[in-house]
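> Let me see the structure of the following:
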Amino acid sequence: MTTENNDILFGNGDELPSNHSTNPHIQDVISAGRRKVVVGGAALGAMAFLGAAIPGLARAAEPSAQGLKDLPFRRRTRLPFSPVAVTRADAITVPAGYSATTFIPWGTPITGSYPTWMEDASNSAEDQAQQVGMHHDGMHFFPMNAKLGGRQSDHGLLVLNHEYIQAPLLHPNGPTVVDGKRVDVDEVRKEINAHGVSVVEIRRGPSGDWSVLPTARNRRITGATPMRIEGPARGHALMRTRYSPSGTSTRGTLNNCANGHTPWGTYLTCEENWAGYFATADSDLPRELSRYGVRGSGRYGWETVAGDEFERFNASHIATDPQADYRNEPNTFGWIVEIDPFDPNSTPVKHTALGRFAHEGLVFAPVRPGRPVVCYSGDDSQNEYIYKYVSRDRYRPQRSDGRLLDEGTLYVARFNTDGSGDWLALDHADPAFQRACEAAGVQFADQGEVLINTRLAADVVGATKMDRPEWGAVNPDSGEVYFTLTNNSGRKETDASNPRAPNAFGHIIRWREASRDFAGTRFNWDIYLLAGPQDNSRGPKGRALDESNIMASPDGLWFDDEGRLWIQTDMSGSQLRSGPFGNNQMLVSDPRTGETKRFLVGPQGAEVTGITATPDFRTLFVNIQHPGEDSTATNYTSTWPDGPGRRPRSATVIVTRDDGKRLM
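The predicted model follows:
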């Protein structure tokens, strides 16, 4: 029997909250009465929301030379386009003078025998392993001469994530389920192959059109691709499985949301809501499963299929020895994975020093020769945390590689009520960490166990709970770090300073590191933007958002090389169906002036996510995920991009100016 109404949840993968610590919430910090917020060395006065001024939002950020004297400031015009209107059209809407072209939708053949996409979705699992995956997300363009420091703009590798799948659309008639179990092996294998990452070699022709090149560099990394484990958790007892008794390898990467790219020219894909792929029949779960939300049944029911490639999704205690079952398999997920896009034979690496949680992305601070590398990542779940990693070793141009991500210190953020902040080390050798563990009655055997239980370690040191930390971006003009806090339906506390509960609309927070090299443990923070409708929002200038820029659930963030901040939204449910916001959108904001305009609106039911550009800034790549999110095999709520009667497909959109010049 084929049915969509069964005990298996074929959902979008958002995990239920699992943080039950008593740590302060960011809204408690914001709402802690009258306070001083220090931004760029200037006291900004008391902060409130609605009915009172918000000095932290009253003006756009002023450049500060403190610790940033070697970061160049750029001259540019104001945002040179007319904002597009809110719309619920099943199309891509961009400003006059710009064009948007669909590129590499799900199912595009890129490697192997280049199997043709079948409009009824009847392609096999083997076909899917040679085609672009489902549900495009984070993405980066690598110039073909990037390894040599080049900025070639007409030829390169486009590397993109595929976050999750819609099983009702992936198969001709939806998934086959009998008595609550999956019975079609090829269907399940196809679902695993539709996850992961695509590496696509592309070229811009003389007329400006982009095409896929059929070369050996094209590659699919899937939920079954062999991966190497590095860093402090490599070989740990909690990483050992039937597949890898040594605890040094695993298979696949899943729920790849946002991304990053390294100074040495590799791609980073980030495992977000991975816990729901696993199931366990155990009633007494270890903390490395319970704190991450592993529960009784898997999201797609993969664990119900016979065979080792599927049984690994069953994290139950089946054997007497962890090396004889897959109780530890979930511990091999929740990491940041490094991929060398220029070497199709390379083995992806999971870097455990960066911590295990629902990684939304990884963004690097400005890199300086002879200094450590610093990078930031958010844990995208309600009431989770923001992290920073500082490498032990120093960056050496043309010599450094991924080993910089294997030895270093992972920190978690505490946002103080006076506008200051602290980075708290999650370091087993740190006396302060040991004291915090002793006070909490929590023990870790070694640094590997700390990192496998990153969330618990952050609970112990007293990190600040955040409203779903998602993408981060670093301003190339000022060095300030921006993070989206998308929303939090679970927040209940309110006061005069923060009357929105739950936080349905989200906001953007930013901070300035106190240390010149970004590696220190102190920072100052403020709120850049409070999303929402015109009567419940604040823009960078301190005034309410208006019809040109109202938004909700900010998610994706990216700075272009001239310091403009691009903001993408991920509304769902009632925010998409009704109210003032229309479909999900992408806006551009200038932190120096505060000017913010809507640049693009996506089709019905889609998330706008993932953004990158060619170095000449003549081509912008934007990903459109799950158009017609509520579609079934027989009822399409969107037919983008192929038109009426066609199955909706995630795709990349190429945005260019009609006159062929730089986008702005």
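
> switch to C-alpha atoms for all contacts and neighbour counts from now on
Will do.

> The chain: helices as residue ranges?
Ranges of helices within the chain are 26-30, 125-128, 167-170, 185-193, 287-290, 308-311, 431-440, 447-452, 454-461, 574-577, based on DSSP state H.

> now those as TSV including mean neighbour count?
Listed next are the helices of the chain as TSV, based on neighbours: other C-alpha atoms under 10 Å:
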stretch	mean neighbour count
helix 26-30	21
helix 125-128	21
helix 167-170	22
helix 185-193	22
helix 287-290	17
helix 308-311	16
helix 431-440	15
helix 447-452	24
helix 454-461	24
helix 574-577	15
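
> Of these, which is nearest residue 626?
Closest to residue 626 of the helices of the chain, according to C-alpha to C-alpha: helix 167-170, at 10.1 Å.

> Another sequence for comparison is provided below:
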Amino acid sequence: MSNEVRNQITIVDNGNGDEPQVSYTDNRPFASVLEARLARRSLLKGSAGVAALGFMSLGLAGCLSSSDSDDDDVGGGDAGNGGEVGPLIGFTAVAPSESDEIVVPPGYSYQVILPWGTPITGTMPAFDITNTGEEQGMQMGSHHDGMHFFPIEGEEPFEGSSDEGLLVMNHEYVEPRFMHADHIGVALGSGAIVMKGDVRDRDQALKEINAHGVSVVHVRKRADNRWELVQSEYNRRITGLTPMELHGPVRGSDLVKTKYSPQGLATRGTLNNCAMGVTPWNTYMAAEENWAGYFGNRDETIPREHAHYGIRANDSRYRWALAEGGGDEFIRFDATSTGADATQDYRNEPNCFGWMVEIDPFDPNSVPKKRTSLGRFGHEGVVFGPAIEGKPVVCYSGDDSTNQFIYKFVSEQPFQKGVTDGSILDTGVLYVARFNDDGTGEWLPLVYGQNGLDASNGFRDQADVLVNTRLAAGLVGATPMDRPEWGAVDPNNGDVYFTLTNNSGRSTANGANPRTQNRHGHIIRWAEAGGEHASTTFEWDIFLFGGDAGQSGQANLAGKDPNGDALTVDNLLSSPDGLWIDKDSRVWIQTDIGEGSQNSGVYEVFGNNAMLCADPKTGEMRRFLTGPIGQEITGVITTPDQRTMFINVQHPGATTTPTEWELGPRYVRSSWPDRNPARLPPRSATVVIWKDDGGVIGS
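Below is the predicted model of the structure:
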């Protein structure tokens, strides 16, 4: 780039765009609860109700080494595939890696498919760094995240064809320096943008908006185990501009009335979609996580529905509101009050985000629906309990920010197979979790008129409670947690698991658990009372602690596996994030050590981000996969026969420094997956994995 051109630009870097990690309540921090709980964890072992679910069996099981487990007849067997008996985990552990490769165990193979920019619809524009914003709307989005494989029959979300289906995936955010030709050779960090004076290039802003959202892709397995894209009417892009409807108690509220929808019935687009969910009626739920940073509000007084989510006075993450030439599709990201009332501006536009978005992948003409009964916060995803005929639908969601909460929704109406659709999520009760010292817990209802959620605390109605979910949860006494992220429900016993990725800002110390800084995170697990997911009480314990057997700075911070034994080179991990439990109860755990920490300091021992597999019955855990440089492993699902696995690799090369990027493409830290740094930047992509002998993944 010439000096003349350089002098005409302004570089803006908001980092990764995540919301500020701030505690908004004075509730008792989880650290103090955890201290007491660990001292009393033996209490649960004698609980008949919990024992009936198989919960806490880990505390009684012996710890098996890798060599022992291959020889002994233990584990859950291959219950999903004919009831074969054998160890649940049968692969050789992969070592930590700092290579720019995907590494899988011996006896496994993989294929890379659907990288960012793959044409899937419209005029099928081939990927190139010079693609326009319109072309991006016809291609795979950026930064692949949570996903699901829907069998092509379109009847059941986890049963049906294992050779053909719809792969539906989220695209969390973008890395502008890898997207635009004029960003090459400029000293830019992973979240930085280039301004032309006081404005953004209009087409670049459009390209970034269209790289967000969700992709629906028809895929088919070939005879050689490799998968291919099928050109069909199912292929679809849902972006940051796609028209969407608001449903549930917030629909029509004054809090969501905007210039675009004066009646408060609709909005445009979905943003920062991280994890996801799959409904029992075969639709896809996209989570809106760190959406707040896309907005700015320069009003003298920021309303609580903005302030409690990190919306600040400065301009938004990518400065889309400053796109050259304006237009509502861009101006809406400025939430400043500029009109006579809310129907004349976009002061309420942020209130239209922070929801779970339901998408019917089998109807490309369907309008996505934001289900407001599930609450407004930094949704990492949503996980459904088993759908039982005649009983309520139950689902769980975590708010991915430090000192935030875990939620549960229980529908008002019972599930009826073949009849129930997404409207069942519009009426019911949203609860928030409180974890007690004695290993018990309570679900606290977030209902207008109860527990202080009334006019005395500024709430007008149930819509107000849901728009201000975080505030409501704090007021009723929920337990602030260490970044609740992905959840999973064991299909065989109903246990619920949630990853708590980390909280380096924790200041509470104690002798029993001196994690003054929870750098490495942990996984919590609970069983609902009586085995009923709609219950209002539960019993909980810690499934595992992240760490590295004491090498991270404090001896008592040693990572612990599900049996409480120190993690080893075969299974040490930090910052558990992605989570999924397969048909046989294998717990798949994905890590997300932040790009600013990978392979350095106390995180050096962990190598690149990885995916591990744990057996909740025996407590055994092994590392299954490591990814390339600078990425996050995220999104995991298998085909119904469990013989093909899909995972996503997000933001490879994100650890490239501004200086390295300025020096040119050959200095980018990752060239994955194209291996052509002179022409193509690193790209997020999907990885297909299979066992060479045709067996079940993980066995």
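
> and of the helices of structure 1, who's closest to residue 178 of structure 1?
Nearest to residue 178 of structure 1 among the helices of structure 1 is helix 185-193; the distance by C-alpha to C-alpha comes to 12.8 Å.

> What is the burial count for the counterpart of residue 208 of structure 1 in structure 2?
Per TM-score structural alignment, the equivalent position to residue 208 of structure 1 in structure 2 is residue 225. Burial of residue 225 of structure 2, expressed as a neighbour count using other C-alpha atoms under 10 Å, amounts to 20.

> can you check residue 34 of structure 1 too?
Other residues within reach of residue 34 of structure 1 by the criterion other C-alpha under 10 Å amount to 14.

> now residue 205 of structure 1
The burial metric for residue 205 of structure 1, expressed as a neighbour count using other C-alpha under 10 Å, is 11.

> Ok, residue 131 of structure 2 next?
Taking other C-alpha under 10 Å as the definition, residue 131 of structure 2 ends up with a neighbour count of 19.

> got the contact list for it?
Each residue near residue 131 of structure 2 by C-alpha atoms under 8 Å, 6 or more residues apart in numbering is listed here: residue 125.

> How much space separates the residue mapped onto it from structure 1 from residue 615 of structure 1?
The criterion is TM-score structural alignment: under it, residue 131 of structure 2 has residue 123 as its aligned partner in structure 1. With the distance defined as C-alpha to C-alpha, to the nearest Å, residue 123 of structure 1 ends up 36 Å from residue 615 of structure 1.

> cool, residue 275 of structure 1 as well?
Taken as C-alpha to C-alpha, the span from residue 275 of structure 1 to residue 615 of structure 1 is 37 Å.

> who's in contact with stretch 528-538 of structure 2?
49-50, 53, 385, 392, 394, 410, 440-444, 494-495, 526-527, 539.

> Now the counterpart of residue 144 of structure 1 in structure 2: closest residue in space that isn't a chain neighbour?
Matched by TM-score structural alignment, residue 144 of structure 1 corresponds to residue 152 in structure 2. Counting by C-alpha to C-alpha, 6 or more residues apart in numbering, the nearest residue to residue 152 of structure 2 once its immediate chain neighbours are dropped is residue 165, at 4.0 Å.

> In structure 1, what residue corresponds to the one you found?
In structure 1, the residue paired with residue 165 of structure 2 according to TM-score structural alignment is residue 156.
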